[in-house]
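Enquirer: give the three-dimensional model of this entry:
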Amino acid sequence: MAKIRKRTLPSGNQVWQADYRDSAGKRRSRQFDLKKDADAFMVKARHEVGEGLHIPDSQASTLSEIAKLWLDTADAAGLERSTAAQYKQHVDLHIKPFIGALPVSKLTVAAVRAWEDHLRKEGRSAALVKKVRVSLGAILGDAMDRGLATRNVIRERGRTTSKAKERRAERRQSGKLEIGVDIPTRMEIKAFIAALEGRWRPLLLTAVFSGLRASELRGLRWSDINLTAGTLIVSQRADRYNEIGAPKSESGWRTIPIPPALVDVLKAWKEQCPKGELGLVFPTGAGNVESLANIRRRGLIPAWELAGVVVPSEIVDEKGQPIAQAKYEGMHSLRHFYASWLINRKVDGGLELPPKTVQARMGHSSIMVTLDTYGHLFPSADTGAEMESAAMELIG
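Expert: Here you go, the predicted model:
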């Protein structure tokens, strides 16, 4: 018989003890300082026992234990090495050190919120916290499938949190991408293109005029390019370990039109491109997957420096003067420029494409990703002159 009774401990402290029987008929008990906590627990325990879901605290696994089972499952599923490594980092660096010792039964929505707040205070970005939270949700989902957990507080938190509010908070923390800071200007790109030379010219031009991610450029095959139609297909990628695999999402599979000027460059490059079993467009001299580090160090950064698109660095020369360094050191800056080129008005040298087309060209998983990242770049049609013209047309 389930009941709640008041007990006096040998220490003299008084507690409220909840006595009940678990799904196997074994007697269990748990003590609380407050009667209302004992009442709440008893209601929950009765429901879980009735549904055959109850897990006594003494048998509850810790988050570290169920996280290990989840990682083992991920390894067995044959995930890309980079994905599996990212999951392991989430567990080892952001989950285990803070809440790993916590029994799954003790994990609450409030505990998750406190954990996220702590991660942010320690300097984790909003984007990283979100990714780690998704991993924790997957861990709890896997534990429920194994009968090691009765609830997934990440899903419960999702039902009580406004996703729109969460996205706005992330944007406030990360800030908007700025032309001339995160996104190269048109004049900077013109200087960059003029400075391109050698084997890096076709690769970096393709980055500028297709918006491919670095992993997609490194995995691009000649069989994916139709030089007659002027299109390329993204059907595979090379991960950080130089292993070829499929795009990470369905939206990553896409066909992108390329301008005639790039087609001409690729036609000429095809004649001298190193051959290899993988049939890659931008391979090493031996025909293998080119590393991202080489592309940046030998191609991207020297081109920016030759173009004069530089900023002072913290390193000084023998005269104490700052040594100039490339203003944009990541390949993603070229992808950002491509997005802005798709978005900008034709009178400003852009293509003025609608958001859904931009989403498709960029390979974003949803239109919200496109708008959250680049929404502020889309031209507004309500300038003073345009408003006056539209109003006069209605007034007559």
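Enquirer: contacts, neighbours, all on C-alpha from now
Expert: Will do.
Enquirer: please report the distance of A101 from L107.
Expert: Separation of A101 from L107 (C-alpha to C-alpha, to the nearest Å): 11 Å.
Enquirer: those two: which is more packed in?
Expert: A direct count of neighbours by other C-alpha atoms under 10 Å for A101 and L107 places L107 higher, at 17 against 14.
Enquirer: the more buried one contacts V153, correct?
Expert: Yes: at 7.3 Å, L107 counts as touching V153 under the criterion of C-alpha atoms under 8 Å.
Enquirer: which residues touch Q359?
Expert: The contact partners of Q359, by C-alpha atoms under 8 Å, 6 or more residues apart in numbering, come to S365, S366, I367, T370.
Enquirer: again, only using 6 Å
Expert: Neighbouring residues of Q359 by C-alpha atoms under 6 Å, 6 or more residues apart in numbering: I367, T370.
Enquirer: this one as well, want them side by side:
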Amino acid sequence: MAKITKRTWTTASGAEREAWVFDYVDQNGKRAKRQFPTKKEATAFRIDIEGKISRGEQSVDGEKMTVADVCASYAKALKAEVDLNIITEQYYRTTKGHLFNYVCPDSDEAKEHKAKQREGDRVTFDKGIGKLKLPKCTRPAVIQFKDDLRAAEVGVVSTRRILGSLSRAMNFARDEGWIRTANPAAGVTVKAPKGERGKNKTKVVMPTKEEFKLARDLATGSLAMRIRLAAATGLRASEMYALQWGDVSFNAGELSVTRRADAQGKVDVTKSEAGKRVVPMSASLLAELKAWKENATKSEAGDLIFPNARGNHIDHRNALEREFKPLMELAAAKAKETKVKFKPFRWHSLRHFAISTWIEAGFQPKVIQVMAGHSTLAVTMDIYGDIFPSEDRRNVMDSIAAELA
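Expert: Purely as a prediction, here's the structure:
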């Protein structure tokens, strides 16, 4: 039975928010939900959608609409959810990238989207399906779109993600009553050629201890402290930039991770519930943090441990370009000068480095899962299974099998 309920929540900054949720079963028998800022809007939508369901009608607008129209409307709906703190800004931007760079690259919204991108980030794919009218957006059309993506050398994983965004846009169109057939993008699979299978698995790449030490010793200021902390605790960059001094327990020697800051400085909860965790720290790292606190720049955004020059959250992309990339170049030059090996590494490799040291130290896989903030042990083993001793791998696989029995 369809119903409207009130939803209330508190944001990470302590602000009280509310919205109205309409819960119903659509014309295809699938349960659906839509959220609105006011009860009046939720009620208006309920009257409209229940009328369409009872009559079994397809919206006249749906016959005239194109895939690009759906993508534009879906993007606006997502922006509203960002404003209501339902989804993150990063999720919104990623989805827009999929829709306007690939699905409908010729639309007006796509042109506006690309105009805001850096020249080197612009995608030149031109085989989108944005001009298709909704009745023509069939499963064969989506499969052809998938094949065009692969022919343009878009990777298997990226193609899957693009199709996922398209599928969610089509679900949105169904909820709006613009289509009443099955979602044409649902269940479209992307298989890698036999010779490429296994290549799409994320390969853990990390610096050697010598490479890490060289870069660490050359770093200065905030960057040096961030590198030390990332390599010891395995924190993601977004989690580190949201850290406040209240998250550090100097007496217990622990660091609490409860939130993250996206590229726009918006603070949200961690990536998953498992992301909320407590990570132990060594005595030497605690001493460095204490020294850092004594000379820390005052933050205007919640007593941040690592604020930018203005006292707000660090922009990770900017930090990579202005600090980390030059550090890698400096380390490479120093290595060449002293005739030692050094291969520049990515920031996220510091997380891999930290977790690899935990494995080397003999931490149990389940402990590592918790410290890393992974949702399941299977995720930990999928990423780091090759690093664990073979006996640990066997024991973990037995444990996972037992949980699923």
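Enquirer: please state their TM-score.
Expert: Here the TM-score for the pair of chains, by TM-score structural alignment, normalised by the length of the first structure, is 0.68; 313 aligned residues with a C-alpha RMSD of 3.7 Å.
Enquirer: heading C-terminal from the longest helix anywhere in the second structure, find the next helix or strand.
Expert: The residue-count maximum for a helix in the second structure (DSSP state H) belongs to helix 156-175. Note on helix 156-175 of the second structure: by DSSP states H and E, the next helix or strand toward the C-terminus is helix 209-218.
Enquirer: for that next one, give me the average deviation versus the first structure.
Expert: In the superposition with the first structure, the average deviation recorded for helix 209-218 of the second structure is 3.0 Å (mean C-alpha distance after the TM-score superposition for the first structure).
Enquirer: run through who's touching the very next helix or strand once past that helix.
Expert: Once the chain leaves helix 209-218 of the second structure, the next helix or strand it forms, by DSSP H and E, is helix 221-233. For helix 221-233 of the second structure, contacts defined as C-alpha under 6 Å, 6+ apart pick out L350, A354.
Enquirer: which residue range of the first structure does helix 221-233 of the second structure align onto?
Expert: Counting by TM-score structural alignment, helix 221-233 of the second structure pairs with residues 198-210 of the first structure.
Enquirer: list the buried residues in the matching stretch.
Expert: Across stretch 198-210 of the first structure, burial judged by 16 or more other C-alpha atoms under 10 Å covers W200, R201, P202, L203, L204, L205, T206, A207, V208, F209, S210.
Enquirer: please compute how far that stretch lies from its chain's middle.
Expert: Relative to its chain's centre, stretch 198-210 of the first structure lies at 25 Å (C-alpha atoms, centre = their mean, to the nearest Å).
Enquirer: again with stretch 194-212 of the first structure
Expert: From the chain centre to the centre of stretch 194-212 of the first structure is a distance of 25 Å (C-alpha atoms, centre = their mean).
Enquirer: please apply the same query to stretch 238-249 of the second structure.
Expert: Centre-to-centre, stretch 238-249 of the second structure and its host chain are 19 Å apart (C-alpha atoms, centre = their mean).
Enquirer: and the residue nearest the centre of the second structure, what element?
Expert: Centroid-nearest residue in the second structure: Y91, 6.2 Å away (criterion: C-alpha atoms, centre = their mean). If you go by DSSP H and E, Y91 of the second structure is part of helix 89-98.
Enquirer: check the mean deviation of that helix from the first structure.
Expert: Helix 89-98 of the second structure, aligned to the first structure and superposed, deviates on average by 2.1 Å (mean C-alpha distance after the TM-score superposition for the first structure).
Enquirer: how distant is that helix from the center of its chain?
Expert: Between the centre of helix 89-98 of the second structure and the centre of its chain there are 9 Å (C-alpha atoms, centre = their mean).
Enquirer: quick one on the thing from earlier: residues in the first structure aligned with the longest helix of the second structure?
Expert: Using TM-score structural alignment, helix 156-175 of the second structure lines up with residues 126-145 of the first structure.
Enquirer: which outside residues touch that stretch?
Expert: For stretch 126-145 of the first structure, the surrounding residues in contact (C-alpha under 6 Å, 6+ apart) are A67, W70, H90, A149, T150, N152, I154, E170.
Enquirer: quick one: map the residue nearest to the centre of the second structure onto the first structure.
Expert: That one, Y91 of the second structure, aligns with T83 by TM-score structural alignment.
Enquirer: also S390 of the second structure?
Expert: Per TM-score structural alignment, S390 of the second structure is aligned with S380.
Enquirer: burial of S272 of the second structure, as a residue count?
Expert: 12.
Enquirer: how near is it to A151 of the second structure?
Expert: Separation of S272 of the second structure from A151 of the second structure (C-alpha to C-alpha): 35 Å.
Enquirer: for the longest helix of the second structure, list every residue counted as buried.
Expert: 156, 159-160, 162-175.
Enquirer: now do the helix or strand containing P97 of the first structure: distance to the chain's middle.
Expert: Per DSSP H and E: P97 of the first structure is located in helix 96-99. Taking C-alpha atoms, centre = their mean, one finds helix 96-99 of the first structure lying 22 Å from the centre of the chain it belongs to.
Enquirer: after that helix, next one along is what?
Expert: With elements assigned by DSSP H and E, the helix or strand that comes after helix 96-99 of the first structure is helix 109-121.
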